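Asker: kindly return the folded structure for what I paste below:
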Amino acid sequence: MPIYDTSSIAERIPLACTTGQFGLLYEACSISFREEVSKEEFCSYASSFHHDIIRYQPTPASVVSMGGIVRYVWISDNNQKGLSAAIDVSGTIIGLRLAHLAEYPITDQLKSHFRYRFPFHGEWFTYWGGKNDLVNYHYAYENQRYAYDFIILDHDCSAKGDPLLNESYFAYGKPILAPCAGRIVRVVDNIPDNVPGRVKNEQQPAGNYVEMDHGHHEFSLLAHLQYHSITVVPGNYVQAGDVIGLCGNSGNSSEPHLHFQVSNGSELLAAKSIPFVFENGLELVQGMTVIGK
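Answerer: Below you'll find the predicted structure:
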């Protein structure tokens, strides 16, 4: 089976949408996609969705390549709508999503008082992050709107070996660091790690976590940590860069990763997530690779 350059296929998708070539786009989709929706249904909905879109922004909002599938996201020129497409190595479109994008311009423009370091060493990949639903599923929820999820990739894969073992994942067991100086206010350390890809613990969504009070009504949360790996207790004062635990797969998590957010209060469900500034001034979006020092 030939391996295609997905970028050459991807660049034609938003153009096909804005020029009404919905039939051609439908025929480029996988058999399973076409079994789920008829050509008539697809073309009708896509035409209605695009009635007020002149063009999509030329550069994709994000590109994520994992496990032989590349997912692209484009945003319309008026920022009101978005398009995502998943393309496999054969050049087949295996998924398409058209989405009306919610906007929260008042909070989107806020900036944290403190600058935060990356809470890890080495190279990590931003799997979820940004200011719309297509690049950051957290964005729909006020209490985690500006959160990030980080994983480690090697040759577009997050694991090597048995995918049912946490130890196969590159992020598992990596030290997690305090992102800013502060006082530890809450710790959970007794939740077992999940089996990757199996049942997630939705009853304890954050899993094992550490929450810190940095002052100025800014509280950071580092979640899904490894069972019995946390090295701090409430009342401890830590400096930026201090190890607070290890990356795990606890809580509402399908594979080892780090969930990181800053909120305006210490109650996870009641507090509001706030946009925060990294030390280097970088504003992360899904698909970006970052390096923690």
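Asker: from here on, contacts and neighbour counts on C-alpha atoms
Answerer: Noted.
Asker: how many residues are close by the closest residue in space to residue 202 that isn't next to it in sequence?
Answerer: Excluding its sequence neighbours, the residue lying closest to residue 202 (CA to CA, 6 or more residues apart in numbering) is residue 252, at 5.0 Å. Residues near residue 252, counting by other CA atoms under 10 Å, number 18.
Asker: help me confirm that residue 252 comes into contact with residue 207.
Answerer: Yes - the pair residue 252 and residue 207 passes the contact test of CA atoms under 8 Å, sitting 6.9 Å apart.
Asker: mutual contacts of these two, please.
Answerer: 201, 224 (CA atoms under 8 Å, 6 or more residues apart in numbering).
Asker: one step back: which of the three states applies to the residue nearest to residue 202?
Answerer: For residue 252, the assignment made with DSSP: H, G, I helix; E, B strand; the rest coil gives coil.
Asker: what sits against it?
Answerer: Contacts of residue 252 (CA under 8 Å, 6+ apart): 200, 201, 202, 203, 204, 205, 206, 207, 224.
Asker: touching, residue 229 and residue 250? I think so.
Answerer: No - when contacts are counted by CA under 8 Å, residue 229 is not listed as touching residue 250 (11.4 Å).
Asker: could you also give me the structure for this second sequence? I'd like to compare it with the first:
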Amino acid sequence: MQQKELANLILQGDFETVYSQTDNEFQNEISLDEFREVAEDFTKDITGLEFQSELFDNDESKQYVWIDDSGTKGIVAVFNKDDLMDGIQFLPVESYPETDEVFTKTMFSPPFKGEWLVVWGGINSLVNYHYEYESQRYAYDFIVVKDNKSYEENKELNESYYAFGKEYIAPADGVVVGIENDIKDNEPVGVSNTDDPAGNYVILDHGNDEFSHLSHFKYQSIVVKEGDTVKRGDLLGLVGNSGNSSEAHIHFHVADSSDLWDSKSIRINFDGNNDMHQGDIIKR
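Answerer: Got it, this is the predicted structure:
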């Protein structure tokens, strides 16, 4: 079975074939009859499933996501390196149509140079875990990958990750209204810093009640200060692994306030690409 054929097999009711592609651990937890019962209940009102994203996790696993034609149900399937499923979930999908089609007045570019992968991003919670939270609903997380891996050699060193130390740049003209530069970077396989979830960050005011929140900068790498006026493309600092972060990456969202928590996220109006979502490779 090819992974992308999974949705068609489920729609056709061929649950035995799907189940046969799960690994032993999955089958020890859930019987074929139990799996069939859940899958039949999930598909009873579905006429179609739309493929959403494909995401590789450092050659260890591959994740595939589908959403049904009503936008209220979804499937997340994770295949291991032996091409067997070690997990498949049939899930309800929340949506917020009243804000999904409201974009920023400011036109933005991605806050990086080169080629980056969207790890989290999109307008449902299956492809974007931020979506459940109003203050970060339309956030994006980006990493750098080569040959489906985000690091080379020793995964326990920040310097092994391709994103670590990359230039972190202003996505649009604005004024620096918030900054933190003194949070130490986490060890990649250690414990994330949940006490300071944004880690080192820069907040930019673009006018129109639109504020960029850019997080997880490298420790003491930020080169701007509060009150500075920046232009799109100006260097802000370097990508790091500070805050609630398991590896070096960029977190970027726009909200109607400079307050990280007491604000409402706004869908970002990217130049020429407003349908950016998980699994996309973005070049700039």
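Asker: hang on, the earlier thing: more crowded one of residue 229 and residue 250 of structure 1?
Answerer: Set residue 229 of structure 1 next to residue 250 and count neighbours by other CA under 10 Å: residue 250 wins out with 32 against 18.
Asker: the more buried one maps to what in structure 2?
Answerer: Using TM-score structural alignment, the partner of residue 250 of structure 1 in structure 2 is residue 242.
Asker: quick one, what contacts that match?
Answerer: Per CA under 8 Å, 6+ apart, neighbours of residue 242 of structure 2: 183-186, 192-193, 198-200, 216-219, 248.
Asker: over to residue 106 of structure 1?
Answerer: With CA under 8 Å, 6+ apart, residue 106 of structure 1 has no contacts at all.
Asker: what does it correspond to in structure 2?
Answerer: Under the alignment by TM-score structural alignment, residue 106 of structure 1 pairs with residue 98 in structure 2.
Asker: how close does that match get to residue 267 of structure 2?
Answerer: 11 Å (CA to CA, to the nearest Å).
Asker: one step back: what's the most distant pair in the contacts of residue 252 of structure 1?
Answerer: Distance extremes for those: the farthest pair is 203 and 224 at 13.0 Å, using CA to CA.
Asker: residues shared between the contacts of these two?
Answerer: Common neighbours of residue 203 of structure 1 and residue 224 (CA under 8 Å, 6+ apart) are 251, 252.
Asker: so which of these two has more stuff around it?
Answerer: Just comparing residue 203 of structure 1 and residue 224: by other CA under 10 Å the higher neighbour count belongs to residue 224, 31 against 9.
Asker: what about that one, which SS state?
Answerer: Under three-state DSSP, residue 224 of structure 1 comes out as strand.
Asker: quick one: the residues in structure 2 that stretch 181-188 of structure 1 pairs up with.
Answerer: Against structure 2, stretch 181-188 of structure 1 falls on residues 173-180 (TM-score structural alignment).
Asker: contacts for that stretch, please.
Answerer: 199-207, 224-232, 258.
Asker: burial count for residue 248 of structure 1?
Answerer: Using other CA under 10 Å, residue 248 of structure 1 is surrounded by 33 other residues.
Asker: tell me the contacts of it?
Answerer: Going by CA under 8 Å, 6+ apart, residue 248 of structure 1 touches 166, 171, 172, 173, 193, 224, 225, 226, 227, 256, 257, 258.
Asker: secondary structure and distance to residue 74 of structure 1 for these - can I get that in a markdown table?
Answerer: Shown next, in a markdown table, are those (DSSP: H, G, I helix; E, B strand; the rest coil; distance: CA to CA, whole Å):
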| residue | secondary structure | distance to residue 74 of structure 1 |
| --- | --- | --- |
| 166 | helix | 33 |
| 171 | coil | 28 |
| 172 | coil | 31 |
| 173 | coil | 34 |
| 193 | coil | 35 |
| 224 | strand | 30 |
| 225 | strand | 32 |
| 226 | coil | 35 |
| 227 | coil | 38 |
| 256 | coil | 28 |
| 257 | coil | 25 |
| 258 | strand | 26 |
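Asker: just the buried members of these?
Answerer: 166, 171, 172, 173, 193, 224, 225, 226, 227, 256, 257, 258 (16 or more other CA atoms under 10 Å).
Asker: and which of those is nearest to residue 151 of structure 1?
Answerer: When those are compared for distance to residue 151 of structure 1 (CA to CA), residue 257 wins out at 4.9 Å.
Asker: which one in structure 2 is aligned with residue 77 of structure 1?
Answerer: Checking TM-score structural alignment: residue 77 of structure 1 goes with residue 69.
Asker: OK, contacts around the residue nearest to its match when sequence neighbours are not counted?
Answerer: Spatial nearest neighbour of residue 69 of structure 2, excluding adjacent residues (CA to CA, 6+ apart): residue 48 at 5.4 Å. For residue 48 of structure 2, the contact set (CA under 8 Å, 6+ apart) comprises 11, 68, 69.
Asker: which of those show up in structure 1 as well?
Answerer: Retained in structure 1 (both residues aligned by TM-score structural alignment, their matches' CA atoms under 8 Å) from the contacts of residue 48 of structure 2: 11, 68, 69.
Asker: reformat the residues you listed as JSON lines; add neighbour count.
Answerer: Formatted as JSON lines, those follow (neighbours: other CA atoms under 10 Å):
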{"residue": "11", "neighbour count": "18"}
{"residue": "68", "neighbour count": "20"}
{"residue": "69", "neighbour count": "14"}
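Asker: surely residue 172 of structure 2 touches residue 109?
Answerer: Yes - the pair residue 172 of structure 2 / residue 109 is scored as a contact, 6.6 Å apart, by CA under 8 Å.
Asker: give the intersection of the neighbour lists for these two.
Answerer: Overlap between the contact sets of residue 172 of structure 2 and residue 109, as judged by CA under 8 Å, 6+ apart, is given by residue 232.
Asker: count of neighbours near residue 134 of structure 1?
Answerer: Residue 134 of structure 1 has 28 neighbours, counted by other CA under 10 Å.
Asker: what is the aligned counterpart of it in structure 2?
Answerer: Under the alignment by TM-score structural alignment, residue 134 of structure 1 pairs with residue 126 in structure 2.
Asker: got it, and residue 234 of structure 1?
Answerer: So residue 234 of structure 1 corresponds to residue 226, using TM-score structural alignment.
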